[in-house]
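J.: when you get a sec, could you give me coordinates for this:
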Amino acid sequence: MAGTGVPGAGAGGRTAGELLVAGLAVHGVDLVFGIPGTHNLEIYRHLAAYGIRHVTPRHEQGAGYAADGYARATGRPGVALVTTGPALLNIAAAVGQAYSDSVPVLVVSPGMPLRHPQRGTGMLHEMRDQRAAMSAVARLSHRVTTHEELAAAVAQAFAEFAVERPRPVHLEIPLDLLGETGKVEPIGPIGIRRRVAAPATVTEAARALAAAERPGILAGGGARAAAEPLRTLAERLGAGVLTTANGKGTLPEEHPLAVTSALHLPGAAEFVADRDVLLAVGTEVAPTDWWYAPMPRPRKLIRIDLEPAQLAVNARPDIALAGDAAATLWSILEGVPGAAPSDAAPWRARLRAQARVEAARWLPWLDALAASLDRDATVVADTAMASYYGALGALPAHVPGGFLYPTGFGTLGYAVPAAIGVKLARPERQVLALSGDGGLMFSVAELATAAAERVPLPVLVFVNGGYGEIRAEMRDAGIAPFAVDLPVPDLAGLAAALGGRGVPLADPADLPGALAAALVHPGPTLLIAPEED
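T.: Next comes the predicted model:
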């Protein structure tokens, strides 16, 4: 195709497998994660010719998390290729997590042949309805039936990623169609703009914020691409800023207006209840952000969200702005005058103190980590106690996306494969995975992926002998701990067996030196820290 850098079709046209790869290439895809199988070989035939790098994780769930990490690091869709049946089900948990956290991931799989009987024949990897299974966890599961529909489906997926709330899409191509030839060209990117909130509501919001005596801002993951106007507006208003876990780092956490990212702390709810105007940007205001109760109600709530329907969920706003976060914030700024006094300092001090008390078990390690990492480093956290009780509130993030965490769906095993995706997307940045020994074992095989790709990846794992959070919940419920105390394998030996290194750490003072070595070692390094129960 002229001007695209994509090879043209031969005289006989392209197979659907080649058409898919050409469609990915014209949309700028240069890296995919996946595992080849009997039914998807026609896709793999063409990847190298179109300049698309392929990374092979050791499990399809790892492919999904790696694509998720790549997408969060770049803002571009992550792509995963799997085969039929069990492979597709393996990636489903990762797709569910991407849906929960609004991450653009495209999963491509073969499907049963075009004229395969509905009741099945016992064919290899046969499922009754792959599309129904994936529709339960993805925004859309689309089975194509022609070359023309395939070309359109790829373009539609990327167009929707660009303008809608980004959520995962599954594309299914019948395995017989993959090898059939058609004279169809891929459809290139469609020039589109994200929606902008209605001018009247923007003016109303600006007036309310300008008149506020105690304004506040709550920034979610949807605000990460709006860091500059968000900071500018916060400074003009003197507004303290809370963030969700996915919004952590949107305002650098050393900024005097950055209050906390740990919304479950008591002071965060009290801060919100004290606001006469609260602006919530790019957040569902979800129960999982606040953990134990819905967000308290400020006197007046303004919400900005890309998805209009979301504005009717969880916390109904007094002023609703349906539009792109950055464009809408810039528009609001036009109606907000210069700097105002701020009451953020005492709230910031109070919340910082609460966070450090909650994180006391891990605090020396987290402080050593904070002192050792670059400002633009990315910490990819698993659903581990050290993450949500510790790093969320007590490990500062200085850039948008500096802390990545699987909220909502709350999967385990996210950190290592997602960190691989981040590091491959941003090789110039320091990337660290943070996990517990229970969650690590869900995807520990991906250390072999990092080793094969020579990815410098420190993995800090806190060892508490199993599932520490559930153990604590059992005790709180008056249940003797049951099925949560697990023997810890030789983690250093396991890391070595998978092509990496294992470094036991006796004390936080050991961390800086071990971390410095791990950040330049061409492969994964498991940094093994003891944890008091």
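
J.: going by C-alpha atoms from here, please, whenever you check contacts or count neighbours.
T.: Noted.

J.: distance of L251 from L233?
T.: When distance is defined by C-alpha to C-alpha, to the nearest Å, L251 is 11 Å away from L233.

J.: more neighbours, the two?
T.: Applying other C-alpha atoms under 10 Å to L251 and L233 shows that L251 carries more neighbours, namely 28 against 22.

J.: touching, the more buried one and V399? I think so.
T.: Yes. Assessed by C-alpha atoms under 8 Å, L251 is found in contact with V399 at 7.2 Å.

J.: what kind of secondary structure is E204 in?
T.: helix (DSSP: H, G, I helix; E, B strand; the rest coil).

J.: okay, it and V241: tell me how far apart.
T.: For E204, the distance to V241 - C-alpha to C-alpha - is 21 Å.

J.: comparing those two, which shows the higher neighbour count?
T.: Shown here are E204 and V241; by other C-alpha under 10 Å, V241 has more neighbours (29 against 16).

J.: another one to check against the first:
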Amino acid sequence: MSDPAQTRPLGAQISHMLKSRGVDTIFGIPGVHNQEMYRGIEEAGIRHILARHEQGAGFMADGYARASGRPGVAYVITGPGLCNVMTPMGQAYSDSAPVLVLSSCLNETAATRGQLHQMLDQEVAAGTVCDWSETAQTPDAAYALIDRALAEFQTKRPRSKHIQVPIPLLEGEAKPAPAAAPAISIAHSAQIPAHIAAMITAAKRPFFVLGGGAVHASEPARAALTALGAASFSTYAGRGIISPDDPLHYGAYLGRPESADVAASADLVVVVGSELAEVDLWRTDLGHTAPMIRVDIDPEVLAQMHGSEALLMDSFGFFTQLNAALADHTAKTSWKPQPVKQARARWRAEADAERPGIVPVVDALREVMPEDAMIYSDMTQFAYTGKEVWDMERPGHWHHPYGFGTLGYALPAGIGGAAARPGLPTCVIAGDYGFQYTVQELGTAVELGQPLPILLWDNGKLKEIEDSMVRAQIAPNSVMAHNPDFVALAKAYGAYAEAPKSFSELKKAVTEAFAADGPTLIYMTADMTQD
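T.: Presented below is the predicted three-dimensional model:
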């Protein structure tokens, strides 16, 4: 057995350090510039999952992080490898996923030109799409930066981070990283200020918006809203926080223009864990006229909301403290279930009319989707509709590239998510165009033997862009593309593939895919018959 205190090349020591900090999986692609990072992976007992493209590795790390709640780690090479992973880094930054990218870098670029994989300023380039990007010039600096990243994932809004290490430093001998510091304990004891508690308990029409930052507070959130008799919306990322059976829950229809009228009828608005970003509202403001209380762990979010009561507090602590304040509270709500039910039915019908043929397929899939399935979707019309009409029973089980909005997310992210939850159901939803951004990652899913249903919606074009052009009175241009035979392509990779012609065949294919010994592409079109 090797001496844990022995010196090793720094690249190997980094892998041993990550293992000691709880990292069990790394996604990446080895190359001549980062091979030293691979020297210690097997010795440290870390599983490495080989992607087909660095973009895939980054999305896999993102999917792993969202499924597990632990950091997703990716190893990439200098230059093009780092550039290829920048899109996933931007997505993870936007959606608050704890992704750590470790790359090699050249130790000198100012005086020399023409080096392999050379960039003018790799650190700065990466820093444009993540929380921070730093260069470690010594082994101790590399260890300190890794510990800083891991600590910030626990204590701050989790966002992607990049650490690069010069190649000669990776190759050089280094002492082991210091022992891990004691685990950080997160306290939830902060008190809600008395005047904010009084505002909430006095409201007769309290109105809550629950975002992705509140997914870990579902149980106390449900209890608090029931005690208050409050109406609520969730953002797309917040679906499942409130039960879809709650008679005063409007669902994920916040982007519907009419939701502004609902907000305007409230006498108090409470927003928990949401930026109320463009991709949440699809308008400039919520529509409220009543006082607003913002609860968030990100000071930047709170600083932007002038005229609101700002509470820097995590969602679980907020709802736990709120429930304590509501111990003897009697709801005085004037919200009624019937208007909520009618609005949801009206908005569902609007979604069906806007993108015909999708809602019935969604309903068919919901019938056979396991309750604990984790879904990863791409930028596709099927997902846009599904995010509104597909109610989630539990939070944090539908992941989508919300803010950055990149194509090609679903398949590799689903692979990462399935790797984080072995034995539990994971499903991918993609469109015909975006799927081809990362189709090569099918090879990874086949290698891993993942029972991964890949629901591919093919409308034969960039339909969302075509519709947008038409609305803008632009003649649709370059929205048609030649597609491959997706079924044959999946089989060429060694995956299973089905092309159901009816809803019954679709449901059978999905059920069998969850029990298969590898991924199954399920090819869906609007031509499927209802039976």
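
J.: element containing E388 of structure 2?
T.: With elements taken from DSSP states H and E, the one containing E388 of structure 2 is helix 381-389.

J.: what's that helix packed up against?
T.: The elements that helix 381-389 of structure 2 packs onto, with contact taken as 3 or more C-alpha pairs under 8 Å, 6 or more residues apart in numbering; DSSP states H and E, are helix 337-354, helix 358-368, strand 426-431.

J.: could you rerun that using 7 Å?
T.: Using 3 or more C-alpha pairs under 7 Å, 6 or more residues apart in numbering; DSSP states H and E as the contact criterion, no helix or strand is in contact with helix 381-389 of structure 2.

J.: and it, which residues are buried?
T.: Neighbour counts over helix 381-389 of structure 2 (16 or more other C-alpha atoms under 10 Å) mark Q381, F382, A383, Y384, T385, G386, K387, E388, V389 as buried.

J.: that one versus helix 337-354: what angle between them?
T.: Between the axis of helix 381-389 of structure 2 and that of helix 337-354 there is an angle of 170 degrees, by axes from the mean of the first three to the mean of the last three C-alpha atoms, to 10 degrees.

J.: next helix or strand past helix 381-389 of structure 2?
T.: If you walk from helix 381-389 of structure 2 toward the C-terminus, the next helix or strand you reach (DSSP H and E) is strand 398-399.

J.: for D374 of structure 1, give me its contacts.
T.: The contact partners of D374 of structure 1, taken as C-alpha atoms under 7 Å, 6 or more residues apart in numbering, are Q430.

J.: just give me the match in structure 2 for it.
T.: Superposed on structure 2 with TM-score structural alignment, D374 of structure 1 falls opposite P370.

J.: what strand or helix carries that match?
T.: Secondary-structure element containing P370 of structure 2, defined by DSSP H and E: none, the residue being outside all helices and strands.

J.: and for G216 of structure 1?
T.: Under the assignment given by DSSP H and E, the secondary-structure element containing G216 of structure 1 is strand 215-219.

J.: give me the angle between that strand and helix 344-358.
T.: Using the same axes, to 10 degrees, the direction of strand 215-219 of structure 1 lies 40 degrees away from that of helix 344-358.

J.: give me the stretch of structure 2 that strand 215-219 of structure 1 matches.
T.: Mapped onto structure 2 with TM-score structural alignment as the criterion, strand 215-219 of structure 1 occupies residues 206-210.

J.: let me see the contact set for A517 of structure 1.
T.: The neighbours of A517 of structure 1, taking C-alpha under 7 Å, 6+ apart as the test, come to nothing; the list is empty.

J.: if I look at the alignment partner in structure 2 of it, how far off is P370 of structure 2?
T.: With TM-score structural alignment as the criterion, the equivalent of A517 of structure 1 in structure 2 is E512. For E512 of structure 2, the distance to P370 of structure 2 (C-alpha to C-alpha) stands at 12 Å.

J.: for L494 of structure 1, helix, strand, or coil?
T.: The three-state label given to L494 of structure 1 by three-state DSSP is helix.

J.: what's it aligned with over in structure 2?
T.: Matched across to structure 2, L494 of structure 1 falls on L489, judged by TM-score structural alignment.

J.: gap between that match and S265 of structure 2?
T.: L489 of structure 2 sits 53 Å away from S265 of structure 2 when distances are taken as C-alpha to C-alpha.

J.: what does P519 of structure 2 give?
T.: P519 of structure 2 sits 48 Å away from S265 of structure 2, going by C-alpha to C-alpha.

J.: the more surrounded of these two?
T.: When P519 of structure 2 and S265 are compared on other C-alpha under 10 Å, the one with more neighbours turns out to be P519, at 29 against 17.

J.: and for that one, nearest residue in space, chain neighbours not counted?
T.: Nearest residue to P519 of structure 2 in three dimensions, chain neighbours excluded: L452, at 4.3 Å (C-alpha to C-alpha, 6 or more residues apart in numbering).

J.: the one you found: what's it in contact with?
T.: L452 of structure 2 is in contact with T426, C427, A513, F514, G518, P519, T520, counting by C-alpha under 7 Å, 6+ apart.

J.: list the residues that contact the last one.
T.: Put plainly, it is T520 of structure 2. L452, P453, I454, A495, Y496, A497, A513.

J.: now it. Nearest residue, chain neighbours left out?
T.: Counting by C-alpha to C-alpha, 6+ apart, the nearest residue to T520 of structure 2 once its immediate chain neighbours are dropped is Y496, at 4.4 Å.

J.: check contacts around the residue in structure 1 sticking out farthest from the centre.
T.: Among the C-alpha atoms of structure 1, the one most distant from their mean position (C-alpha atoms, centre = their mean) is that of A11, at 42.1 Å. Residues near A11 of structure 1 by C-alpha under 7 Å, 6+ apart: none.

J.: the same query, at a cut-off of 10 Å, please.
T.: By C-alpha atoms under 10 Å, 6 or more residues apart in numbering, A11 of structure 1 lies in contact with K183.
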